[in-house]
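A.B. asks: Sequence plus the predicted model coming up.
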Amino acid sequence: MNLDDAAAVKALDTTLTSIEKVMDVDRLARSIDELSEAASAPDLWNDQENAQKVTSRLSHAQAELKRIKDLRQRLDDLEVLFELGDEDPDTYLEAQQELLGLQKEIDAQEVRTLLSGEYDEREALVTIRSEAGGVDAADFAEMLMRMYLRWSERHGYNTEVYDTSYAEEAGIKSTTFQVKAPYAYGTLSVEQGTHRLVRISPFDNQGRRQTSFAGVEVAPVVETSDHVDVDEKDLRVDVYRSSGPGGQGVNTTDSAVRITHLPTGIVVSCQNERSQIQNKASAMAVLQSKLLERRRQEERAVMDALKDTGNSWGNQMRSYVLHPYQMVKDLRTNFEVGNPSAVFDGEIDDFIEAGIRWRRSTEAEAASA
């Protein structure tokens, strides 16, 4: 093994050792034992909601521990592979490729250790709304919805769409869905803000270039330990008939529910269940998540004002350009790629990782100011 290769392997070993310490592998193993015991309880499924949480956390913890152990084993094997490569050019080429693969995966794992915020380990509630740009904005909002659902699918995360309001000509006015995976909130929270699309409009018969906007909002899913006070007197509850694309009726009864929180003006809807009672319960859970996120943002705003950092959260953060060139660029991190099709198909991990690193460095700068 030459000096450059040895230095690269040593650097990876240092990073992985740091990750193992931060994740506390021994504590993670103990947690798996405790969750396994809870999952084997004969009365577990008497409470389906709790059972799903236990099994989800167990699956996540097992996957995390396996990922760390696999990385450690591959790193140990890599040193042997480089030694064998001293005698065989093909084996050396294989070692080089494995080195590049390990660097990418260890970097991605390092990013996960940066998710240490109060709600980062929660599941995520994502809301997407079309903004300026008419029918193009509605179409763009639907493209973003598909992008995040495809990203979730690529990672094996379950999702549940609570409500989708379809636009008349094409696309959607808004949608709200939940990403059911631990740390989904911490991961997706860096996607919050205004997204911008530039393209030749497929809805313009003169083929003119159109700029449109869509807003993404991400909130942590509430848990029973959260204290979010909602006074029934502050709510207006409306029921209506569920509808699909083009305004067609989905249900023949008024089972969809819309709740307006009068003090804040927050409006949430749910139409995915057949029962009005179930839809109201789901809508209340969404409302509580939004109120929790609003409280978190207000607390952050107070701290930012005290520190006078000038940080801008929730402003325009990414541009998707399809004409006159092909590029997707994050305006905060300057990370960019030249393949918008892959991005819209859910390949956004690099953007998310860059966003998490940017957020952590921004917070560190603010703390030291």
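C.D. replies: Perfect, I can see it now.
A.B. asks: only C-alpha atoms for contact and neighbour calcs from this point on.
C.D. replies: Fine.
A.B. asks: for the residue sitting furthest away from the middle of the chain, helix, strand, or coil?
C.D. replies: Distance from the centre of the chain peaks at Glu87, with 45.5 Å (CA atoms, centre = their mean). Of the three states, Glu87 takes coil under DSSP: H, G, I helix; E, B strand; the rest coil.
A.B. asks: measure Asp226 to Leu292 for me?
C.D. replies: Relative to Leu292, Asp226 is positioned 8 Å away (CA to CA, to the nearest Å).
A.B. asks: Those two: which has the busier surroundings?
C.D. replies: Leu292 (21 against 11; other CA atoms under 10 Å).
A.B. asks: hang on, the more buried one in a helix?
C.D. replies: Yes - looking at Leu292 with three-state DSSP, it is inside a helix.
A.B. asks: and it, what does it touch?
C.D. replies: Contact partners of Leu292, counting by CA atoms under 8 Å, 6 or more residues apart in numbering, are 219-220, 222, 228.
A.B. asks: how many neighbours does Glu121 have?
C.D. replies: Neighbour tally, Glu121, other CA under 10 Å: 18.
A.B. asks: And the helix or strand harbouring Leu99, what does it pack against?
C.D. replies: Here Leu99 sits within helix 89-112, counting by DSSP states H and E. Helix 89-112 sits against helix 3-23, helix 48-85, helix 349-368, with contacts defined as 3 or more CA pairs under 8 Å, 6 or more residues apart in numbering; DSSP states H and E.
A.B. asks: Pull out the buried residues from stretch 91-104.
C.D. replies: Of all the residues in stretch 91-104, those buried under the rule 16 or more other CA atoms under 10 Å are 91-92, 95-96, 98-99, 102-103.
A.B. asks: Got another one to weigh against that:
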Amino acid sequence: MDVPAELKELSATLASIEAVVDLDALRREIADLETQAAEPTLWDDVENAQRVTSRLSYAQGEVRRTEDLRRRLDDAQTLYDLGVEMDDADSRTEAECELVSLRRAIDELEVRTLLSGEYDAREALVTIRAEAGGVDAADFAEMLLRMYARWAERHSYSIDALDTSYAEEAGIKSATIQVKAPYAYGTLSVEQGTHRLVRISPFDNQGRRQTSFVGVEVLPVVEQSDHVEIADDDLRVDVYRSSGKGGQGVNTTDSAVRITHLPTGIVVTCQNERSQIQNRASAMNVLQARLLERRREEEQSAMNALKDGSNSWGNQMRSYVLHPYQMVKDLRTDFEVGNPQAVLDGEIDGFIEAGIRWRRAAETTPA
């Protein structure tokens, strides 16, 4: 190993990561989040409190991880220089071993900087569905559900089980979990597609080899609120006299209100209340509801586009072979390991990192 060249290359890679991560901005964000977290009323709004604490934990972890790598790299440089100066072979060997570990850790951190898609920073909804293969597919689906749960556990990510449909004989028909961690969607999105298992079926009395298939769908968690901001400049408000039945006061004042939302062309009217102020408030409530529904429809369309568009990455994207040999191989990246049990126990970071790099290369390669 050319240690000086390796040290120089790793230092340059880490410097580019530090620039992308923007440690100073993260430290400012941490200070702000710590102030919010110290507020006595923080947990009055549980959803906001969870967002604040989750983001704080993530930001602190990012800074700590990056600073630790820089410290280790500096220590390795010092150790190697000391070994050369003192002609100490043990120090030089120790520095070389540390560089191997550092290369792996820095490569892993570098992958995170490739997650720059519009939804990549979101939490993830992972849905696992048994496809062809009968009871073996249902059993395989449960194996994959456990795999993602163990992966999340290894990274100290919390998950919520949102829905599970159990199969009659064994395993599951489908399950949906929410992985509650920043960048969970960007990280896990490369897991989307069809996973294939080849093994001797434990459900076949004749011990025959069975191939089964499970579909994995990964979507970002949609961030919604029940309030839509409406700029005054986007509204045209017309007032006119109420018409029709209404009793005293109708047709005597300009109390009816028509509001046009200029960007969308949505028009709402209200004339049921006696005062213009009340009618305007009621009309705004109706407009809010219509705009919220419109936004939800657009978000659903965006989710469907993500789902449909990901098929180009999917189909049979990974094979898990337990017989006649032992191997797990990603069919897009050719990344493979010879220990399927470790993979099914949640050791999938190598596949995820290879998938993210493969996707970025595909996105940046001219058609």
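C.D. replies: Structure received. Source: prediction; values computed, not measured.
A.B. asks: okay, and the helix holding Leu99 of structure 1 goes to which residues in structure 2?
C.D. replies: Per TM-score structural alignment, the counterpart of helix 89-112 of structure 1 in structure 2 is residues 89-112.
A.B. asks: That stretch vs structure 1 - mean distance after superposition?
C.D. replies: Following superposition, stretch 89-112 of structure 2 is found to deviate from structure 1 by 0.8 Å on average (mean CA distance after the TM-score superposition for structure 1).
A.B. asks: The closest residue to Ile266 of structure 1 other than its chain neighbours: what's it in contact with?
C.D. replies: Spatial nearest neighbour of Ile266 of structure 1, chain neighbours left out: Thr260 (5.8 Å); criterion: CA to CA, 6 or more residues apart in numbering. In this structure, Thr260 of structure 1 makes contact with 235-237, 266-268, judged by CA under 8 Å, 6+ apart.
A.B. asks: quick one: Thr260 of structure 1 is in a strand?
C.D. replies: Yes - Thr260 of structure 1: assigned to a strand according to three-state DSSP.
A.B. asks: For it, give its distance to Asp238 of structure 1.
C.D. replies: From Thr260 of structure 1 over to Asp238 of structure 1 (counting by CA to CA), the distance is 8 Å.
A.B. asks: same deal with Met303 of structure 1?
C.D. replies: On the measure of CA to CA, Met303 of structure 1 and Asp238 of structure 1 end up 37 Å apart.
A.B. asks: now Lys173 of structure 1
C.D. replies: Taken as CA to CA, the span from Lys173 of structure 1 to Asp238 of structure 1 is 19 Å.
A.B. asks: now swap in Gly355 of structure 1 and tell me
C.D. replies: 38 Å.
A.B. asks: The two: who's more crowded?
C.D. replies: Gly355 (24 against 13).
A.B. asks: who's in contact with the more buried one?
C.D. replies: So Gly355 of structure 1 contacts 190-191, 332-333 (CA under 8 Å, 6+ apart).
A.B. asks: which two in those residues are spaced the farthest apart?
C.D. replies: Glu191 and Thr333 (12.1 Å; CA to CA).
A.B. asks: More neighbours: those two, which one.
C.D. replies: Glu191 (25 against 16).
A.B. asks: just checking, the more buried one touches Asp350?
C.D. replies: No - between Glu191 of structure 1 and Asp350 there is no contact under CA atoms under 8 Å: 11.9 Å.
A.B. asks: can you pull the contacts of the counterpart of Leu69 of structure 2 in structure 1?
C.D. replies: When structure 1 is aligned by TM-score structural alignment, Leu69 of structure 2 is paired with Leu71. Neighbouring residues of Leu71 of structure 1 by CA under 8 Å, 6+ apart: 102, 106.
A.B. asks: burial measure for Gly85 of structure 1, as a count.
C.D. replies: 18.
A.B. asks: Grab the nearest non-local neighbour of it.
C.D. replies: Gly85 of structure 1's closest residue in space is Tyr92 (CA to CA, 6+ apart), at 3.9 Å.
A.B. asks: That neighbour against Glu79, yeah?
C.D. replies: No - Tyr92 of structure 1 is not in contact with Glu79 according to CA under 8 Å; the separation is 10.9 Å.
A.B. asks: Just the buried positions in stretch 63-74 of structure 2, please.
C.D. replies: Buried residues in stretch 63-74 of structure 2 (16+ other CA under 10 Å): 63, 66, 69-70, 73.
A.B. asks: mean offset of it relative to structure 1 (after superposition)
C.D. replies: Looks like 0.6 Å for stretch 63-74 of structure 2 (mean CA distance after the TM-score superposition for structure 1).
A.B. asks: quick one: Tyr185 of structure 2 and Glu118 of structure 2, what's the gap?
C.D. replies: 10 Å.
A.B. asks: same deal with Asp75 of structure 2?
C.D. replies: With CA to CA as the criterion, Asp75 of structure 2 and Glu118 of structure 2 are 37 Å apart.
A.B. asks: And Val321 of structure 2, by the same measure?
C.D. replies: 35 Å.
A.B. asks: Between the two, tell me which one has more neighbours.
C.D. replies: Per other CA under 10 Å, whichever of Val321 of structure 2 and Glu118 has more neighbours is Val321, with 20 against 9.
A.B. asks: right, and the more buried one touches Arg209 too?
C.D. replies: No - checked against CA under 8 Å, the pair Val321 of structure 2 and Arg209 is beyond contact range at 10.6 Å.
A.B. asks: tell me, what's touching those two both at once?
C.D. replies: In contact with both Val321 of structure 2 and Arg209: 198-199, using CA under 8 Å, 6+ apart.
A.B. asks: helix or strand for His323 of structure 2, which one?
C.D. replies: Per DSSP H and E, there is no helix or strand for His323 of structure 2.
A.B. asks: returning to what we had before: got the helices and strands packed on helix 89-112 of structure 1 as TSV, with distance to Gln276 of structure 1 columns?
C.D. replies: Output for these, formatted as TSV (distance: least, CA to CA, whole Å):
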stretch	distance to Gln276 of structure 1
helix 3-23	43
helix 48-85	19
helix 349-368	37
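A.B. asks: Which one of those lies nearest to Glu131 of structure 1?
C.D. replies: Per CA to CA, nearest to Glu131 of structure 1 of these: helix 349-368, 22.2 Å.
A.B. asks: Next, Glu34 of structure 1: secondary structure please.
C.D. replies: helix.
A.B. asks: Please pull up the equivalent of it in structure 2.
C.D. replies: Aligned against structure 2 - with TM-score structural alignment as the criterion - Glu34 of structure 1 pairs with Asp32.
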